[in-house]
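A.B. asks: no sequence on hand, only this structure:
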């Protein structure tokens, strides 16, 4: 039938289908002859699903899959840097491009591409032809560049979200209607396609300008009317660039095509041709599915092809309740697993131990998996239960290979650089193996893969990842070991019960790896994972094993001193309150503050007691002295309970040292956190907090040295926000806080007081965290109005910071993430929320590129450090925010400082050349307090 009124054309964005298919399936999906077919498999599945979903009364009458032609388009003639930043296609994807065209033809769907033009131009021309012929057109794509076509019978469908995009959807995305999308895009540019646009103008600002002036041409003609100087200058000076950008984003709706809409009429698939192609690709599951739909018998595959097809779809085809988990009881079974590992080239590994403390953990068993749905558990230390020590210890359960035999057999494989070992939280398992003198390498870590891909979206523990991405809830550990006082260690669990739990861990790890690893390239975070996450694992593991010496007597003396000072503060608090009460009781404190002293802002919770949290007390401290004293008392109480008392329990009995455990995924920005004990949050603003560091000491004949980045986040802000005054001050080595105080408060440098400088310092660091007048008032314990005046003056003096904040928020709202200078993506899922959640998300988005870049810089330094100090009698022990702590023989202190400083100050290079120098302060001493 001829295309006209009543006809419905579907245009499928073929390239989008291909890349989505490639990154959705496990890596190394190949035919029996070695040809990669992961993208082809996914592409065919998507076409089959499309056909099944569009078989109803609103089925299209005409359909085509439109592809980009390899090579350059006419836009490269206009601008030779167009799409210049795009990375080349992965090597294993390149041979699959022509096969996706073959697949489209096998399904008997029109397949179109034209040399010199992009798929978007073909789609634009066909959509406009359909509109002119009074028909309908649905573009199956989420590509924002195609949104300029929406309206008058043309709509888009985001197949991934099953969401239709009409005129209102375009306005929601761009802030303008489809007819003005190209104007907004011309101003905002496009970093993906390397469209230059107008520097400093994003989507939101562009939409405001276009809505105000009507069109891009009118805006440019009236640019002199723009009030903002920088924006006005940009529009005037960059007019040619902006007009070129419009040419680049404007789709060609009038191409000369060698086919017509009538040639795109829907045709039934030829069963022989379709099934023949699917059989050639060895797509076993899809052959059966397509044959069922066509009502014909599925062809059989030859044995090698069948095996390869089963392997390619194993992760998808094998549900967890059909998984095969083996209890390895003898050497023959163990050798069979080792042989399978060498044949495959990679293995998922998990350890089961009798303790979460890697320094003392002993192996209960080892889990292995090389195929989804198949795993084994090798028990080596399961005991029948505690027995009287008089009888020589605990008896082992039956059917376990000797620990030494298992480790001797596995060690060559675990240390073989040709075999990839895959873990969930690799650092823990590697430290456990290190207890047995096994140095595991190389490793992949699904926890870190998830972190590189999804930072800010969710946590990265195995159970959460399994439920979210595999739709499977793992066996809870509590069902095996119990909880509370009745909890047992894993080595006391019966092996038959331990088997499904332990083997499942390795199986899940392998499936997650197959899902996550190929996504790194697609999400453009391969460099983050390969240069910032994976190589840090062995560095942190070695630091944790070294530990740092802590003097128990010093901690004990501090505890006593803190107790005495707390008693003194209690007396002052009682005097101000006019009565004695339990300062540690929030209920009694609330009654004193709001009932007796009648301070403002008292709010009762569900229990009927007043809220007395830190935020409330900090706010009240600007009104009355008592809340401030309570905060001081609470800080001392925390120092005593969390550090001077608790640290003593963390001193390892054998080493005399504290061995903290670093968490790479603890903060969305890339900052490390530490646990057992937490050494990242020792308060250093108070004298008492700083004194805690006196208990961290060097061994006899050695010293501790501290190297600390000086004001690194402010330096990064100066670079990212392009603040000339700040950059110049850093390059000249000036006191940045004094300079800020002079600029904001109008005080000459020679009249600067410590109090004025302190306030400027609070503002300098506060803006990095999006501080409000309310927050600054709390920090400085001054009235809120005065604090807001300080911030207003600050932004007037440094307007580029406000521009950075606005642009960053806009980027986050548009893309759903922000980025560090090194490409780390921190997702901002709450950025479009309402109310307090949005305010928090804004502050986090502003801070994340700065704090995240600082975190990336010190990670890069840590990764390079072992090589830099390998010939020195020095060990890197701790990382605390922007500081690294080393223990060094006295004779090598100066050499170590020089080597470490060179690494730290050059950590951004060669990847990035900052506009300001990185400066590292160094100190030495018998303890941490002296060194810093």
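C.D. replies: Looks like it came in fine. This one's a predicted model, so the numbers in the text were calculated from it and none came from an experiment.
A.B. asks: drop to CA atoms for contacts and neighbour counts, all remaining ones
C.D. replies: OK.
A.B. asks: helix or strand right after the longest helix that the chain contains?
C.D. replies: The longest helix of the chain (DSSP state H) is helix 836-868. Using DSSP states H and E, the helix or strand that directly follows helix 836-868 along the chain is strand 874-880.
A.B. asks: that next one packs against which elements?
C.D. replies: Packing contacts for strand 874-880, counted by 3 or more CA pairs under 8 Å, 6 or more residues apart in numbering; DSSP states H and E, involve helix 536-546, strand 883-889.
A.B. asks: can you show me the helices along the stretch 151-300 of the chain?
C.D. replies: Using DSSP state H, counting those that start in this stretch, the helices of the stretch 151-300 of the chain run over residues 167-174, 181-188, 203-213, 216-221, 229-237, 239-249, 271-280, 284-294.
A.B. asks: comparison target, given below:
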């Protein structure tokens, strides 16, 4: 690969972003200059950041020379509906060209060509010369150019756009994008397209028939009458549209490629321009008279004055933590200064302080911001004195601060960086109506890079990556009865604690974000986890209604059942004892009753864990089965029917679970307060708890559940023809396994086959299977051998997966999610075997988790597009999604939900088995499931 890397900046996009981003300003001559100032700041930031990460060797800014091009000769209505530029923007165009030249960067434009065409010409020439090319834009037309060696840099959302982005957004490869754009048209540019054909239909047509011409030649095969007729009637417009969106790649280059080389950027031209414009804040950042050089040897833009806000971000270790440098912001002028700095930097770390861990109940107490390592502040908003005689400290009024922060936190071109930012999103939405976007989450960055290598909480990440011990919450607020809420913490202590959070978050982001591409984690972060954050935030705020009376009735019933079981246990034991005491139970079982096989731990107490009790129950020991039943019923009572009543939010009458994205190692979501993932569904008592989750009056609950998704994925990933064919036909997969392994299908063999099907995916041993099926170890091993003989692909998959994890230390899902298993080479057999079992299951369970996450991200837009925007997605539990909706919406919503879930893997992954989705409805979750 060539060391030459050309960056082409779509200057027109920069201009309009700058114009709309800043309020009207004038320069010292009285000329409008808001867009000029914004453009200059953005270009300055871009060049500095590029040199820190992937410095260009060549760079140019490309502009539109005029509004008329060769496309207007082709079609006189092209861009005819575009309004003229704002009056105060017109005189700024020449000043922006001066700004580019002041950076000693080529400013290229050509009459008769659009900026996109010039970019295309330079891209083709550079690629032909073996260079890398990056286009600084997110324009869909320019996405046609993406190929190996060329990507787009979307500075608004701080991400690189490659082939996967085009596949995700449009469903086709970049080289087919022009055909999709031609079919769908463009109302902004007045590209006619084909009426009635939107992005989804256009991509489906191109995927099915190949290109625009083959689509137009295949109308006889199209089943939808309206679509067919529209394609016939508007074929000429489609062909015209194809030429309008086609980028011109063969025009002579206005400047030779070598003329775009960055040789170092002397500050003098820029100093003169800034002085003439009167941009004092930018002018104050320049120092020195010659070009500076980064440590890596590449030319940087210029040297900056000490303390300047846009200086290259230092390596985090070089900036010591000094909590006394953090600022407490208690007046509007200081807040305005921090907000302006956030806009100038283009990214800002943000964190909230509240009076509760529950974001749906929490009251906002303060906000912390960080713009650079070591540069952070805390904005107290609702602190009160601690005690009757304490005075309330001076603070900016909540409404004023929220109104000022809202434009920054919602600005589409300012990246907000948070640690578990979902919590902050909920708090900002509830306390100020703020929809935080765009965003990065350091917790998710760590999770997608290092799942299995440690926790992803901020304190642990700070220690691991920054070698820094964060201030502990308990040292600020105390513990136990003496603990105070954060609103009672003094401002000096609160500032050190809260501002540190934002500071650490920014430093972690600098460490982690750059690893995504090199460690192949971009896909799972950008296309699976990051987009899910606001979806989960909305689900948490929605909550689900719980019938308190039903819970109370179940609690009373479970208490009676527990008492009955306890009496039976005492009868078996020959006297009363505390059933919940492991020591007393062990003494009864192994000393008093003389049962064999008891084993004591280091404390001298007999083990009575679930494995031991199931062993005894399997041997026919009645008291062991009774104890297992007692444990289950008392756990259901304490964990769910009792505690759920306390979880009901008094303001909403609903339970608002918190979905955790970075706990389960395989990518699955977990939930807390309450934990809805572990409600047992294999027992009647467990299933009845779901009956207490109900719809609001006039609504119904809809449950959509993937059918045997892990078995289907195993059939695809292990490439097992017999299983794939069976799923395609809709056969009973457990009956098929029973026939293959046992030679007949009976109720018993099907039940055993079902156990085998799922157990094999979890890497079960003959010992484990023998326990589940209550057969000898030799019989269990024989079943496993027969299973692998009938389905050899599964055995090959297991062997290949174990080889991979032993070689690399991690497994991957079909979407690239890594699960690190550091114990795979452990000298301890137990640890090693546990890691092997996880390795076998992680790619399958992780892919399943990725798929349902993608379905969740796509669900609300799909429902809204179908006119079902008020259908609410409430819960996700393993392979199931739960919704609340009007009864009259069930049929239409079911069709959309099934379609989204069945196609969630596409276009990134094309599965060779269909994804089945089972849908049920009812007045409660239990009735719908």
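C.D. replies: Perfect, I can see it now. Small disclaimer: the values here were computed from a predicted structure and weren't measured.
A.B. asks: where does the TM-score land?
C.D. replies: Laid over one another, the chains give 0.68 as their TM-score (TM-score structural alignment, normalised by the length of the second structure), with 665 aligned residues with a CA RMSD of 3.0 Å.
A.B. asks: where does stretch 508-515 of the second structure end up in the first structure?
C.D. replies: Mapping stretch 508-515 of the second structure onto the first structure (TM-score structural alignment) gives residues 512-519.
A.B. asks: just tell me what residue 448 of the second structure corresponds to in the first structure.
C.D. replies: By TM-score structural alignment, residue 448 of the second structure lines up with residue 452.
A.B. asks: for residue 418 of the second structure, same thing?
C.D. replies: Going residue by residue (TM-score structural alignment), residue 418 of the second structure aligns to residue 423.
A.B. asks: please apply the same query to residue 236 of the second structure.
C.D. replies: Following TM-score structural alignment, no counterpart is assigned to residue 236 of the second structure within the first structure.
A.B. asks: still on that earlier bit, host element of the match of residue 448 of the second structure?
C.D. replies: helix 446-454.
A.B. asks: mean deviation of that helix from the second structure?
C.D. replies: Comparison of helix 446-454 of the first structure with the second structure after fitting gives an average deviation of 0.8 Å (mean CA distance after the TM-score superposition for the first structure).
A.B. asks: surely residue 38 of the second structure touches residue 19?
C.D. replies: Yes - applying CA atoms under 8 Å as the test, residue 38 of the second structure and residue 19 come out as touching, 7.1 Å apart.
A.B. asks: which strands or helices does the helix holding residue 452 of the first structure pack on?
C.D. replies: By 3+ CA pairs under 8 Å, 6+ apart, helix 446-454 of the first structure packs against helix 495-516, helix 519-522, strand 825-827.
A.B. asks: any chance of TSV for the ones you listed, columns mean neighbour count and distance to residue 877 of the first structure?
C.D. replies: Output for those, formatted as TSV (neighbours: other CA atoms under 10 Å; distance: least, CA to CA, whole Å):
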stretch	mean neighbour count	distance to residue 877 of the first structure
helix 495-516	24	30
helix 519-522	18	31
strand 825-827	26	28
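A.B. asks: can you lay out these as TSV showing distance to residue 209 of the first structure?
C.D. replies: Shown next, in TSV, are those (distance: least, CA to CA, whole Å):
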stretch	distance to residue 209 of the first structure
helix 495-516	41
helix 519-522	33
strand 825-827	28
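A.B. asks: minimum distance to residue 666 of the first structure: which of those has it?
C.D. replies: Smallest distance to residue 666 of the first structure across those (CA to CA): 12.8 Å, for strand 825-827.
A.B. asks: ok, now which ones touch the closest residue in space to residue 804 of the first structure that isn't next to it in sequence?
C.D. replies: In space, residue 804 of the first structure comes closest to residue 721 once its chain neighbours are excluded; the distance is 5.3 Å by CA to CA, 6 or more residues apart in numbering. Listed by CA atoms under 8 Å, 6 or more residues apart in numbering, the contact set of residue 721 of the first structure reads 800, 801, 803, 804.
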